[in-house]
Every structure is written in C-alpha cells, then in structure tokens.
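J.: Sequence first, predicted model second:
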Amino acid sequence: MKKKKWYSLLAVVVIALLLFTACTPAETTATESASASTEAQASTEASGEESAPASASTEAAAGEVHEIYQLMPKLSLAGIVNPYVEDRADLDKAWPKEPAAEGTLKIGWTEINQSSDWFIAVKNSAEEKAKEYGYELEFLIAEDDPQTQSQHIDTFITQGVDIIVVDPVNSSAPVADINRAVEAGIPVLCVGAVPENCAALTTLCSNTFMNGYLTGQYMAEQFAADEEISATMIVGVMGSSCTESRLCGAVSGILKQRMEAKGTPYASDEDAWLAGYNLFEEIKSNGKGGSDEAGFQVTGYGTGDWTIEGGLAAAEDLCTANAGMNLMISENDFMAAGALKALTSANMKDQVKIGSVADGTREGLDLIKSGDLLCTGLNSGIEQGEWAIDFIHAIFEEGKDCSDLPLESLFTPGVISKENVDEMYDESIGFYKTQEFQFPQSIPELKAENQ
C-alpha cells in the first residue's frame, strides 16, 4: 500500500473514531482480551510462526512483492493484510445453508473460558443479541481445554445446529473439529483467535498489529523530534501472536513517526513495518534493541500475563533496572494500570509516560481522562460477542455473501486518546462505545483496496 493511500485510510479511521464512545474494565484479576487469553498457551506457538489465515499466492513466493509479505505468516505480523492472499471461494465451507427448522436458527458456541470481564462480555453480549434476533444459542465454556472444545463441537454436530461459533483455545487444536463439522454440513464461524488453515467461513477479530501501529505513532508524537525515547515494554506472554503482533506494531509505529519527525520518512508503510519487525525480533532475542537513526531505544521488557498484578510486578522490575526510561509501552490496559502503581511507588510517574495498545476498557479510558495514560487501542469484548451474532444474521437473513472471505476478518483499528476519549466514553458499559457492525470485506475487495 502506498504511503498517500495509507494516510487516507488513517483519516477514515480517525473520522470513524469520532463517531463513537467508550468503556468499563475488569477487576484486578482480569486477564487479557480474547485473542491474548486464547493464545496464552504460548508453547503451541513458541516457534514464532503460525499457519497463515490464508496462504500467500505464488506471486509472493516468486519475490514480486514487498519483503514484509514474504515473511508472512509470522506471529508478530498478525493483522497485516496480505494483498496476495489466495481466494477461498472454491473451498467447501458448508455454505450456502438453510436453517434445519423453518423459523428457527440454532447456534452452538464454544468459548475459551469466562475467566475475565472480557470473556464475560463476549458471552453476555452474544446472548443478548441472539435473543434480540430470536435465535436459539447454546453457549458452552471449554475452560481452556482443547479436548473439551472438541467435545463441544461433536455435541453441536450431533444436535444438528445450523452454525457453530468457535473461539479457538489455540490455533491448531480445533482445525480437525472445524473441518469435521463442515463435512457434516454445518458452517463454522471463528472469533477471537485465528485458527490454522481450515474450512471456517472466516474469523472475526481485532486487528492487533494495526492497533499497535496506530497507538505507537501516537506515543511517539508525545516526544519532540530531537528528544531521545528510552522505552521499556510490558508484554502478555512472548510466543502469543496477540502479544507479539501488538508490540511489533507499536515498535513499527514509533519508528514511522520518529523518522517522519526527523525529516527522513520511510518510502512506504511496508518499509516501516519491515524495520519494526526487524527491531522487534532484536528486542525479543536480546531483551533490548533500538535505532540510533530514529532516536528510539527499548532497554528492556517484562512479562505481565495480561493482568494488573502482572503489570505491577513487571513494572517494578523495569523501574529498578531502567532508571533513565521515559516511556513504558503496555500491551493492554490492565497491565498499564499495574505499571502506573509501580511508577508512582518508584517516584517515576512524572518522568515516564505510559501508553497502552489495547483494549479500550473503562479503567483505561478513566486513566486517559485523568492524564495518567497516553492512549489505548480498540478491542471490545462486547463487540466480539454482538458482531458474531450480527454476522450470522447477515448471512442467513440479509443475503450477505460469505463465500470468499479471508480466514482472518479484522475489525477496524483505532486509537483512543485525550483528543477523543470524551466522545468514546460510556459509563454504562465496560468498554468504549460499541460501534455499528460492518460486514467484512471479501478477498477480491481486499485485493482491490490494497493493490
């Protein structure tokens, strides 16, 4: 995508963000949002690569596209749209499908857990939306166990539901189960975490890399062009695609803004992504890394397990070892809240700015309103639950075409900051103001937009 085109897309995102509002968080025990908790089983993805949502075309293999696309799939690049993704129209996905019983639509949903306010919001919002449409929804909890999730899918096949929703416990475990359901004539919609290549209609999920890319740019804008940024990072768990793509996106965004501020911009967003990817890999391998040219250094990172308590513990260690830092990048709002406590205790609150990449919780927005947090990104459990049911309504009752969707259908990314927090704030819910559902783009539409 060319740079001017990316600017126009960012402008569209900013305008869209001004149309909605925000917010409430979880308790101190709350864990990370959907895909992060989904992929906390980092051992299943510890190689640093995961199967592509849809394989890259032979054009990429032939070296005719930017290097960043040739690197895909990578955990740390999840969320970058590959304009050379192969069509899926000819893949049997058990679609089209008519409800088994006239006037009734039966949905079977297997969810990872209910261990945090994020997952609770997914369940509650899905049930409310299904009730609104008059659908029958059976919502089962896998308790982080792939075998239990497999049994759920078998149960739904035996029941003959009209469609199955799967939030994968990990990327590989449910693939055979999904394909088995499709072979039985039942379409499958995934949410939250993208499974390895399979016959699901698509996966509805937040755009982790681009949320990082946008929030990273915003964080960097808070520093003068000649001011060195000495940063630390608090991550959920390295080895999770959610963690790695969010932080890789943030590093890429910071590099992009810094190089622009210094008058030596990258030729394209792809170049910024590639530079960010290389720097993130250095940080991941060595525990630190930086760019003298951009005036940006990451001097350390800590693991916070997506919780307030984890963020507090990680930040305490980082404060001790990095007395000269002036920026702390947190993967999510919960860890940022813990980090703020550590900075306050260490008398470093005035010295160190904190930015969050996700989730847009009410607690995160409260911290933005008070001036204690620079920003956060979009990732609402309410949207995840509601929009899955909206998608099902769209394909069964509104005639929407789901025959050639990518395996990864990404929600619009965005930044919440002091500039728009008031417009996005809503005291009645746990996240930013819920947006209107938009049916995902097909592969041909994505190709036309991005080439």
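T.: That came through fine. Model, not experiment: these values are computed from the prediction. Numbering: from 1, shown residues only.
J.: going forward, measure contacts and count neighbours with C-alpha atoms only.
T.: OK.
J.: Which helix in the chain has the most residues?
T.: For the chain, the longest helix by residue count, based on DSSP state H, is helix 241-261.
J.: which helices and strands sit right next to that helix?
T.: Packed against helix 241-261 by the contact rule (3 or more Cα pairs under 8 Å, 6 or more residues apart in numbering; DSSP states H and E) you find helix 34-38, helix 208-221, helix 269-286, strand 296-303.
J.: Next, the contact list for the residue most central in space within the chain, please.
T.: Taking Cα atoms, centre = their mean, the centroid of the chain lies closest to residue 208, which sits 3.1 Å from it. By Cα atoms under 8 Å, 6 or more residues apart in numbering, the residues touching residue 208 are 78-79, 242, 245-246, 249, 413.
J.: So what's the residue count around the closest residue to it other than its chain neighbours?
T.: Closest residue in space to residue 208, ignoring its immediate chain neighbours: residue 246 at 5.0 Å, by Cα to Cα, 6 or more residues apart in numbering. When neighbours are counted by other Cα atoms under 10 Å, residue 246 registers 33.
J.: you'd agree residue 246 is up against residue 215?
T.: No: the pair residue 246 / residue 215 is not scored as a contact, 9.5 Å apart, by Cα atoms under 8 Å.
J.: how close does the closest residue to residue 371 other than its chain neighbours get to residue 251?
T.: Spatial nearest neighbour of residue 371, chain neighbours left out: residue 418 (7.8 Å); criterion: Cα to Cα, 6+ apart. Look at residue 418 and residue 251: by Cα to Cα, to the nearest Å, they are 21 Å apart.
J.: And residue 352, by the same measure?
T.: Remark: distance between residue 352 and residue 251 (Cα to Cα) = 17 Å.
J.: Same question for residue 444.
T.: 30 Å.
J.: What segments of the stretch 101-250 of the chain are helices?
T.: For the stretch 101-250 of the chain, helices defined by DSSP state H, counting those that start in this stretch occupy the ranges 117-133, 146-159, 175-183, 208-221, 241-261.
J.: what does the second one contact?
T.: So the one you mean is helix 146-159. When contacts are defined by Cα under 8 Å, 6+ apart, helix 146-159 is touched by residues 108, 110-112, 140-142, 164, 169-170, 173-174, 177-178, 181, 184, 186.
J.: hmm, back to that, how about the helices and strands packed on helix 241-261 in CSV, adding distance to residue 147?
T.: Putting the helices and strands packed on helix 241-261 into CSV (distance: least, Cα to Cα, whole Å) gives the following:
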stretch, distance to residue 147
helix 34-38, 15
helix 208-221, 27
helix 269-286, 32
strand 296-303, 28
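J.: another structure for you, compare them:
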Amino acid sequence: MRRYLRIAATGVTAIALASALAACGEAGGGDDEEEGGGGAQSGTIGILLPDDVTTRYDTFDYPFFEEKVAELCPDCTVEYSNASNDTNQQKQQFDALLAEGADVIVLDPVDASATATWVEDAAAEDVPVVAYDRLAEGPIASYVSYDNERVGELQGETLLDSLGDDADGARVVMINGSPTDPNAALFKSGALSVLEGTTEIVFEQDVEGWEASIANQEMGAAIDSLGADGFDGVYVANDGMAAGVVNALQSAGVTDVPVGGQDAELAALQRIIAGDQTFTIFKGYKPQAEAAAEMAVNLMRGEELGDVAPDTVDSPTDDAIPSAILDPVAVTVDNIAENLIDGGYYTVDEICTEEYAQACQDAGIG
C-alpha cells in the first residue's frame, strides 16, 4: 500500500475543485434551490460509522456531526448507521442510502480497502462521499482526519517520557490496531519512528477489529512468552484495547509498566487517574465532526470546500483528495482537566465517580 502523502493545496487545485463541486451541485440531490445560487439548500446526508467497540462514535462523533449539520442546514435530514465492525453490514447500509436518494454520504469504513467500488457506484449517481477518520478508497470527494502518523509519534514519545531514565534499551510490547484500518498502519509507523533505535520491540501483534478481548489474549500471550518481568512498557493502539491489556497485566500481577492508548475514552481517563493506564491520545471529536458536516453541506450545495479542506492527501486509488488534517494531543493525568473537562467533553462528575473520587482528589481534579 502506497503511503498517504500530505501536501499543501494550490490555487490550481482550488480552481479545479470549485469546478468539480459546481458540476456535482448541478447533478445532485435536494430539490430546494436558493434563487440564483444553483445549489440544493436541503437534502439528505448519510453518515456511516464503523463500530460500537470504540465509544467515541455514538457518544461524540455522530451527535456533534448531526448538531453541526442542523446549524448549517436546518432543513437537511441526517441518516445514521453504525456497522458494528461488519463490512458486509456497512455495504448494505451504504447501498440503502443510495437507494433512498441520499445527497451526500459520510463514510468511516470498517475496511477501507473494500470501499472503492462502493464509492464508484455513488459517483456514478452524482453522490459525493466524504471519508471520515479513515481514508476510504475510491473517488472520494473529501477527507477529514487527524495526522495519524503524528498520533503514533505522540504515542511513542509519551511512552518514552513515561519510561524516563529507563527508556534507552527498554523492552516494549506492541499491540497494534486492526489491519483493515489504514490508520492503524500509520499509528504503528509513527510510533516505530520514535521507538526504534531507542527501545527493543520484544512482542508485536495486530488485533483484528480493535477488539479488547483479543488484545487481552495477546497481552496474556506476551506475558507467557516473555515472563512478567520481560518487558518494560506496552504500546497499545487505542483505549478500548488498552482496557484488555490492563486487565491482563493486573491478572498477572504486573504493575508499574507504562501503558498507552488513544481516543480519550471515559474509562481510559479513569484508568489514567487511577494509575492503571499512563496516557492516551486525544483527537478532538468536535472539530473533526464539524469539519465533516461542513464538507457534506457544501458538497450537497455544490459550493467550494474552501478553508474547511486546506490540505490534500493521496489514497491507494486517488491523488490530491481535498482534506482537513487535524493535530492530536497527548493526554496524561496532568492535563485531563485542561483538554477533556475544560473542553466540554466530560464533566468532573462523569469522570470522578465514587470509585475514582479519591484518585481524582489526589490528582487535583474535581
């Protein structure tokens, strides 16, 4: 698979994009038009998210997306489905949106390599597809995600920081994300760019579907293979799997081993406060969802994407896709309040339940 590239958009690209979007607006969806504007002012926007093992999608991504669409297009309808980690189910959901006359589809694929023909079918019906979080293959109209190699770099850097003076020569277990998710390879690449040459990777395994139960099994296998004292830190690609990893460590009586994650899930924040997980990577759900909503509404109306897509990326099937690539943040116990509470994602009461009240007090949260 070709590595995805990020380059600055040029004036020529912007002009070509404007023309393409205008053509899309003339052919596409809704039937209410602003006088002289030439673009649909209302319509149906579908959003398809990949799984329910990662809590962010139903809790944050979809609600923020729906709220922003309602702000930008009060008369628009949003149709939402979650694929529950099933590519065939997501294909059915995609086809259903096309059959029902959706004007734009926002797609976060279970398996990005499976989507090329889906997106081609949508393009044949003049329905633009926005790739969300994961870079779907096929002629997508735009893409929004975080700098996923930078996510991996932050994971590696924060793990090294957590190891402190013991980082040089540290033995690291890597529990990577699903091979069907193109972001997982980027997280891994970014992390290795930091860890290689400083640490020794003593055990590594990809986890199909990002399943916590499989991560738990793989961490158990690592402990069986290496011994309880055969590793110094654990890189975990996301927080859901980190839960399984922490459980395996606790079951084996392994303590004081830094464990990382990603997604800033509520349970992960509580584990960080309790000292069971060391860090997570926060990718602000709201700016990502709002950017996708703005892209979808603009595409539906045949308008330029403008500042909402200042970057471009290449996929394995298409080049120079208009994109918004956002910046992630590493979160430890020291900045949970700043990033997640002050940012309005969680309240103190949600994080500092009775079980975590004393840990929150010790951490200065609450």
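T.: Arrived safely. Since we're looking at a predicted model, the values are computed, not measured.
J.: re the thing from before, any chance of the helices of the stretch 101-250 of structure 1 in TSV with distance to residue 431 of structure 1 as columns?
T.: Output for the helices of the stretch 101-250 of structure 1, formatted as TSV (distance: least, Cα to Cα, whole Å):
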stretch	distance to residue 431 of structure 1
helix 117-133	9
helix 146-159	27
helix 175-183	31
helix 208-221	16
helix 241-261	19
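J.: so which of these comes closest to residue 429 of structure 1?
T.: Closest to residue 429 of structure 1 of the helices of the stretch 101-250 of structure 1, according to Cα to Cα: helix 117-133, at 9.4 Å.
J.: The closest one - contacts with which helices or strands?
T.: With contacts defined as 3+ Cα pairs under 8 Å, 6+ apart, helix 117-133 of structure 1 has these neighbours: strand 136-141, helix 381-397.
J.: for these, which one sits closest to residue 235 of structure 1?
T.: Evaluated with Cα to Cα, these place helix 381-397 nearest to residue 235 of structure 1, the distance being 19.8 Å.
J.: Can you point out the buried residues in that closest one?
T.: Within helix 381-397 of structure 1, the residues scored as buried using 16 or more other Cα atoms under 10 Å are 381-396.
J.: Over to stretch 109-128 of structure 1?
T.: 109-114, 116-127.
J.: Quick check: end-to-end length of that stretch?
T.: Length of stretch 109-128 of structure 1, first residue to last, Cα to Cα: 14 Å.
J.: Leaving out chain neighbours, which residue sits closest to whichever residue in structure 2 pairs up with residue 174 of structure 1?
T.: The equivalent of residue 174 of structure 1 in structure 2 is residue 115 (alignment by TM-score structural alignment). Nearest residue to residue 115 of structure 2 in three dimensions, chain neighbours excluded: residue 137, at 5.5 Å (Cα to Cα, 6+ apart).
J.: Pull the number of nearby residues for that neighbour.
T.: Per other Cα under 10 Å, the neighbour tally for residue 137 of structure 2 reads 23.
J.: And it, how far from residue 149 of structure 2?
T.: 18 Å.
J.: Would you check that residue 288 of structure 2 makes contact with residue 134?
T.: No: Residue 288 of structure 2 is beyond contact range of residue 134, at 11.8 Å (criterion: Cα under 8 Å).
J.: any shared contact partners between the two?
T.: What both residue 288 of structure 2 and residue 134 touch, as defined by Cα under 8 Å, 6+ apart, is the set residue 145.
J.: Show me where the stretch 251-366 of structure 2 has its strands.
T.: According to DSSP state E, counting those that start in this stretch, the stretch 251-366 of structure 2 carries its strands in the segments 280-282, 311-313, 321-326, 329-331.
J.: and residue 8 of structure 1, which of the helices and strands packed on helix 241-261 of structure 1 is closest to it?
T.: Closest to residue 8 of structure 1 of these, according to Cα to Cα: helix 269-286, at 12.6 Å.
J.: residue range for that closest one in structure 2?
T.: Counting by TM-score structural alignment, helix 269-286 of structure 1 pairs with no residue of structure 2.
J.: follow-up on the earlier one: can you say which of the helices and strands packed on helix 241-261 of structure 1 is nearest to residue 369 of structure 1?
T.: Across those, closest to residue 369 of structure 1 is helix 208-221 (Cα to Cα), at 15.8 Å.
J.: what residues are up against the residue nearest to residue 144 of structure 1 when sequence neighbours are not counted?
T.: Excluding its sequence neighbours, the residue lying closest to residue 144 of structure 1 (Cα to Cα, 6+ apart) is residue 112, at 5.2 Å. Going by Cα under 8 Å, 6+ apart, residue 112 of structure 1 touches 38, 141-145, 149, 167-169.
J.: list the buried ones in stretch 312-323 of structure 1?
T.: 312-316, 318-319, 322.
J.: Which single one of these is nearest to residue 90 of structure 1?
T.: Nearest to residue 90 of structure 1 out of these is residue 314 (Cα to Cα; 47.8 Å).
J.: What does the closest one correspond to in structure 2?
T.: In structure 2, residue 314 of structure 1 lines up with residue 218, judged by TM-score structural alignment.
J.: ok, how many other residues are close to the equivalent of residue 202 of structure 2 over in structure 1?
T.: Residue 202 of structure 2 maps onto residue 299 in structure 1 when the alignment is built from TM-score structural alignment. Residues lying near residue 299 of structure 1 (other Cα under 10 Å) number 20.
J.: in terms of contact, does residue 299 of structure 1 touch residue 229 like I think?
T.: No: at 10.2 Å, residue 299 of structure 1 does not count as touching residue 229 under the criterion of Cα under 8 Å.
J.: Determine the residues that are contacts of both of those two.
T.: By Cα under 8 Å, 6+ apart, residue 299 of structure 1 and residue 229 have these common neighbours: residue 325.
J.: I'd like the distance between the residue lying closest to residue 255 of structure 2 once chain neighbours are set aside and residue 220 of structure 2.
T.: Take residue 255 of structure 2 and drop its neighbours on the chain: the residue closest to it by Cα to Cα, 6+ apart is residue 249, 7.2 Å away. Residue 249 of structure 2 is 8 Å from residue 220 of structure 2, where distance means Cα to Cα.
J.: thinking again about what came up before, can you tell me the number of residues neighbouring the match of residue 174 of structure 1?
T.: Neighbours around residue 115 of structure 2, by other Cα under 10 Å: 23.
J.: ok, now residue 166 of structure 1?
T.: Residues within reach of residue 166 of structure 1, counting by other Cα under 10 Å, total 26.
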